[in-house]
Structure formats: structure tokens, C-alpha cells
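Participant: Sequence first, then the predicted structure, then my questions.
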Amino acid sequence: MNKKTVLRAAGLALGAGAMLASAPAFALSATTTGSKLTTSSDEGHKIARVYDTSADSRSAKGEYERQASPNTIKNLWNKSGNGTVVKSATGSKIAKGRACRQEQAAPDSCGAWKFN
């Protein structure tokens, strides 16, 4: 091998090692038409945020379950309008969640459950 090839291989190995050593920041993110629910690993997945993502005169809602209260679904409503976000109080880690949209004279429509 020539010197250039050796240096290139060493650079690739260092880059790969740096990527493996860094801690990834994962977040729970669930969406449906008009609504998005997120948590952040920076906050230990202890706060839920609900974004209203559509100017459709319908409220956005997040449904979530905390580790400390299994089988208890909490609702976080965002009735503030398109482009706004509301956040929950801090609690135990959010184990699962889904985004929902208020429907007029019908059950709310919700996306799939996402898990931390």
C-alpha cells in the first residue's frame, strides 16, 4: 500500500470510531394528518409536545402512556391553532404515544402507536 491509501484508511477508521462513540439522540415522533406528537431524549422522554400542523380548524391531540402509569392513557390537547405547540408537565418516561386530530361529529382520528 502507498502512503496515501494508508492515510485514507486511517481516516475512515477514525471517523467510524467517532460515530460509534457518540451517543445518538433519539426521539419518539408520531404523526397523523394535522398533528404531531414528540418526546426528546435530551429530556429523558419525560415531556410530550403536540404540534398542530394544519390550518383545518381542528384541534391536535397527543395520547401517551407513562412508565409509572401503565395502561393509563393521557391526553394532551393543542387547541391553539396551526403552527403552535403545547407541552406536558414533566413526569416519568413516556413509554408510548400517538398523534390524533379532532374530528367534527366523529371519533378522533389517530395514527399508529410509537414506542420509546
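Facilitator: Structure's in. What do you need?

Participant: rest of the way, CA atoms for contacts and neighbours
Facilitator: Fine.

Participant: For the closest residue to K61 other than its chain neighbours, list the residues it contacts.
Facilitator: If the residues on either side of it in the chain are set aside, K61 comes closest to W77, at 4.4 Å by C-alpha to C-alpha, 6 or more residues apart in numbering. By C-alpha atoms under 8 Å, 6 or more residues apart in numbering, W77 lies in contact with 50, 59-62, 86.

Participant: another one to put next to it:
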Amino acid sequence: MKREIARRISAIMIFGAAVMTAAPAVAKPASGLGYYAYSPGSKAVAMVTPSYAYVSLKQVRSGKSHADYYRAAGGNDLYHLWNKSGAGTTVWSDSGSTVGEARVCNWVPDNDDDCGDWEYD
């Protein structure tokens, strides 16, 4: 339990530093380090952790967003991680099999959501 908490705290610190220093045009760091996906206008950013087992979704500005992603063991199942908690908040997925590709979408009421590009490592 303590190891899991320490791992999450470490990932949050890395995520925070990366969000503050990364430009939206830089979607993927070097292979094996996890990767990032941004919503249009960078209103939200998702990080697939270096273990590829977790997805986090930070709402950078006001609004609601979701990260869509595929897992290796999920076949063609599309997973969704929602952040409806407001600017500055981060939500985490449960641990699971390796995350393949991911994208982030800004929620648009009564319309198609505004989604960024699919990203992968």
C-alpha cells in the first residue's frame, strides 16, 4: 500500500513538472517514458505513466474533459476517463494492462466533443 501511494505521488510530481514545462506541440517524450496527449486548445492533458498501466487526466482550464484510450487486454474496447471536477484537478484511471493509444477531448454539451489527436509511444 505504501509503495503504491509513493508511486502515485511520484507520478503526480513528474506529471506536474512536465505539464508546467512541456509545450503542447510536444506530445510524446522518448520511448519508454510514458507519453502525453492534449485536448484542442490544451484545456486538458492526459499522461500515460511510464509503466503504461495508468492514465491521468488534468483539467488545465475550466470545462469538462475525457481521455479515451485502449488497453492491450481490452481488445477493441474503448475506455473513458472523465474529469468533471474543474480547473486544476487531476483524476486517475485504475491500474490495468498496457495502455496503447490515447486522446483527450473537451466536452461540448449537446454536440460532438472536440478531440485531440490519438497519441502513442
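Facilitator: Happy to help now that I have it. None of the values given here were measured: they were computed from a predicted structure.

Participant: now structure 2: which of the contacts of W77 of structure 1 match?
Facilitator: On the basis of both residues aligned by TM-score structural alignment, their matches' C-alpha atoms under 8 Å, what survives of the contacts of W77 of structure 1 in structure 2 is 50, 59-62, 86.

Participant: Among those residues, which pair sits farthest apart?
Facilitator: S59 and V86 (11.5 Å; C-alpha to C-alpha).

Participant: which neighbours do these two share?
Facilitator: Common neighbours of S59 of structure 1 and V86, using C-alpha under 8 Å, 6+ apart, are 77-78.

Participant: okay, those two: which has more neighbours?
Facilitator: When neighbours are counted by other C-alpha atoms under 10 Å, S59 comes out ahead of the other of S59 of structure 1 and V86, with 23 against 18.

Participant: quick one: that one and G83 touch, right?
Facilitator: No - applying C-alpha atoms under 8 Å as the test, S59 of structure 1 and G83 come out as separate, 11.4 Å apart.

Participant: what residues are shared contacts of those two?
Facilitator: What both S59 of structure 1 and G83 touch, as defined by C-alpha under 8 Å, 6+ apart, is the set D52.

Participant: Sticking with Y64 of structure 1, tell me its helix or strand.
Facilitator: For Y64 of structure 1, the host element (DSSP states H and E) is strand 60-66.
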